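# The following comprises the amino acid sequence and a computationally predicted model.
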Amino acid sequence: MAGRKINPWLKLALEFGPVLAFFVAFTRFKDAHVILGGTSYGGFILATALFIPLMIAATLVLWRLTGRIAAIQIVTLVLVIVFGGLSVWFNDERFFKMKPTMIYLLFAGVLGFGLLRGTSYLALVMEEVMPLEHAGWMILTRRLAAFFAALAVLNEVIWRTMSDQAWVNFKTFGLTAAVFVFFMAQGRLLQRYGIKDGEKDG
């Protein structure tokens, strides 16, 4: 079922607003410490505690306005709540830093499982907005599965070897830029295997 159309800038704000808020909060409070119940919480945990309810609220507002939520948004929200909640509960930032790894491994695994069955699960969720021939979907799905696996590895390398600020910069801007560049690089594939309106009707 198609969702209701909303202002694209509002949609963008709801999808990326919580991430930007996390970046701003961490940058502002990265050297701060708050004592609650005898436990000291640093800026990273404080930013994570702010991010979780903002993510929940933004997703609910998006669902309210559009009438639908994509499966990828539901999975992302669940993992944010689980791994972010574990970070806050145990006062351990490592759980939240592992969240992108889990998300991208899950996506790569699901796409890979579909490929083993000769099916593109990517086509099932994107065919209406980006019609391609079957061969095109299979190629794009293989590339995207490999891309997600590479992002999972990259996230692990960055959070384990670099500073908190470097990881936050990567999460806020690097991941978004990487996804944008990936899809821009698929232009020739989309041109070659794209289905024109007339061909689709025929």
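Received the coordinates, thanks.

# For the rest of this, base every contact and every neighbour count on C-alpha atoms.
OK.

# Find the residue at the geometric middle of this protein.
Averaging the C-alpha coordinates of the chain gives a centre point, and the residue nearest to it by CA atoms, centre = their mean is Thr76 (6.3 Å).

# show me what contacts the nearest residue to that one once chain neighbours are set aside?
Counting by CA to CA, 6 or more residues apart in numbering, the nearest residue to Thr76 once its immediate chain neighbours are dropped is Ile103, at 6.8 Å. Taking CA atoms under 8 Å, 6 or more residues apart in numbering as the contact definition, Ile103 lies against 75-76, 79, 152.

# in what helix or strand does Ile103 lie?
For Ile103, the host element (DSSP states H and E) is helix 94-116.

# thinking again about what came up before, how close does the residue nearest to Thr76 sit to Ile81?
In this structure, Ile103 and Ile81 are 13 Å apart, going by CA to CA, to the nearest Å.

# Then Lys11?
The span separating Lys11 from Ile81 equals 21 Å under the rule CA to CA.

# Comparing the two, which residue is more hemmed in?
Between Lys11 and Ile81, counted using other CA atoms under 10 Å, Ile81 has the larger neighbour count: 20 against 17.

# Could you find the closest non-adjacent residue to that one?
Spatially, and ignoring its direct neighbours in sequence, Ile81 is nearest to Ile52 (6.2 Å; CA to CA, 6+ apart).

# so who does the one you found touch?
Applying CA under 8 Å, 6+ apart, the residues contacting Ile52 are 80-81, 84-85.

# between these, which has the most around it?
Among these, Gly84 has the most neighbours (other CA under 10 Å), with 25 neighbours.

# Tell me, how many residues neighbour the nearest residue to that residue once chain neighbours are set aside?
Of all residues not flanking Gly84 in the chain, Phe96 sits nearest, at 5.0 Å (CA to CA, 6+ apart). The number of residues packed near Phe96 is 22, by other CA under 10 Å.

# and here's the other structure:
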Amino acid sequence: MKFLFDIFPVILFFLTFKLYDIFIATAVAIVAAIAQIGWLWLRKQQIEKMMWINLAIIVVLGGATLLAQDETFIKWKPTVLYWLIASVLLVSSLVFRKNLIKLMLEKQIVLPVAVWDKLNLSWTVFFLLMGAVNLYVAFSFSVDIWVTFKLFGATGMMLVFIILQVMVLGKHLKPMPERIQTVNEQDNLIEKIDNKAGKK
């Protein structure tokens, strides 16, 4: 459900483009991005920083597209977002010695430091490639093909990459201490119940 919520503006962008044109679709995408954050704010839910960044980019580049009536600006939007994410991951790792992927996921999984570093690097490279692929499709094919790729192609690439990440990380995953404790407590409880049942 969260996945559909996250790509909600992209879905509306695609549908509006198919019904009207790139400029109306751009305006709808801007409104959808604003509504997305507004919905979370009204429900007093946490708004991720990436959503604010995405909103800022689409407002600036989408607004430029509408003002100039030039689709070039909105075509750059995914690439700017992807390359910005890649830059943040890379700079945080090299300059500030902080692995942002680890900070986001360390409460869910436990991995060796070397694996965390490789994971951070793989996401950095992936977003750099995604940005390059977007530019290639945007300026080598028709607007219709680019809009279709934006929803199905880019989303599909993201899902495939995540699945591959999970498959590769599977052998490195370690159970969290809390989970181990819970399992041990359950085993002890079952053992006590069995012992009492045996005595009876």
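Done, it's in. The structure displayed is predicted, hence computed values, not measured ones.

# Check the burial of Ala29 of structure 2 by counting its neighbours.
Using other CA under 10 Å as the criterion, Ala29 of structure 2 is surrounded by 24 other residues.

# do the same with Lys171 of structure 2
9.

# Which residue, other than its chain neighbours, is closest to the aligned partner of it in structure 1?
Matched to structure 1 by TM-score structural alignment, Lys171 of structure 2 sits across from Arg192. Counting by CA to CA, 6+ apart, the nearest residue to Arg192 of structure 1 once its immediate chain neighbours are dropped is Gly136, at 8.0 Å.

# That neighbour contacts Tyr193, correct?
Yes: in this structure, Gly136 of structure 1 is within contact of Tyr193 by CA atoms under 8 Å, at 5.2 Å.

# Those two - which one has more neighbours?
When Gly136 of structure 1 and Tyr193 are compared on other CA under 10 Å, the one with more neighbours turns out to be Gly136, at 19 against 16.

# Tell me which residue of structure 2 lines up with that one.
Per TM-score structural alignment, the equivalent position to Gly136 of structure 1 in structure 2 is Val115.

# so its match sits in a helix?
Yes: looking at Val115 of structure 2 with DSSP: H, G, I helix; E, B strand; the rest coil, it is inside a helix.

# do you know how far it is from Ile101 of structure 2?
Plainly put, Val115 of structure 2 is 11 Å away from Ile101 of structure 2 if you go by CA to CA.

# and what of Val168 of structure 2?
Distance, Val168 of structure 2 to Ile101 of structure 2, by CA to CA: 16 Å.

# Have a look at these two and say which one is more surrounded.
Counting neighbours by other CA under 10 Å for Val168 of structure 2 and for Ile101 shows that Ile101 has the greater number, 16 against 11.

# before we move on, which element is the equivalent of that one over in structure 1 in?
Residue correspondence, TM-score structural alignment: Ile101 of structure 2 in this structure matches Leu122 in structure 1. With elements delineated by DSSP H and E, Leu122 of structure 1 resides in helix 121-126, which encompasses its position.

# Give the buried residues for that helix.
121-123 (16 or more other CA atoms under 10 Å).

# which helices and strands sit right next to that helix?
helix 94-116, helix 134-161 (3 or more CA pairs under 8 Å, 6 or more residues apart in numbering; DSSP states H and E).

# ok, for Ala108 of structure 1, nearest residue in space, not its chain neighbours?
With CA to CA, 6+ apart as the criterion, Ala108 of structure 1 has its nearest non-adjacent residue at 4.4 Å, and that residue is Ala145.

# what do you get for Ala123 of structure 1?
Beyond its immediate neighbours in the sequence, the residue positioned closest to Ala123 of structure 1 (CA to CA, 6+ apart) is Trp137, lying 6.2 Å away.

# What of Phe23 of structure 2?
Using CA to CA, 6+ apart, the nearest residue to Phe23 of structure 2 is Leu66, at 6.2 Å.

# Tell me, how many residues neighbour that neighbour?
Counted with other CA under 10 Å, Leu66 of structure 2 comes out at 17.

# Return the residues in contact with it.
The neighbourhood of Leu66 of structure 2, defined by CA under 8 Å, 6+ apart, consists of 23, 26-27.

# Name the SS class of it, please.
For Leu66 of structure 2, the reduced secondary structure class is helix; criterion used: three-state DSSP.

# Residue in structure 1 paired with it?
Alignment of Leu66 of structure 2 against structure 1 is given by TM-score structural alignment, with Val88 as its counterpart.
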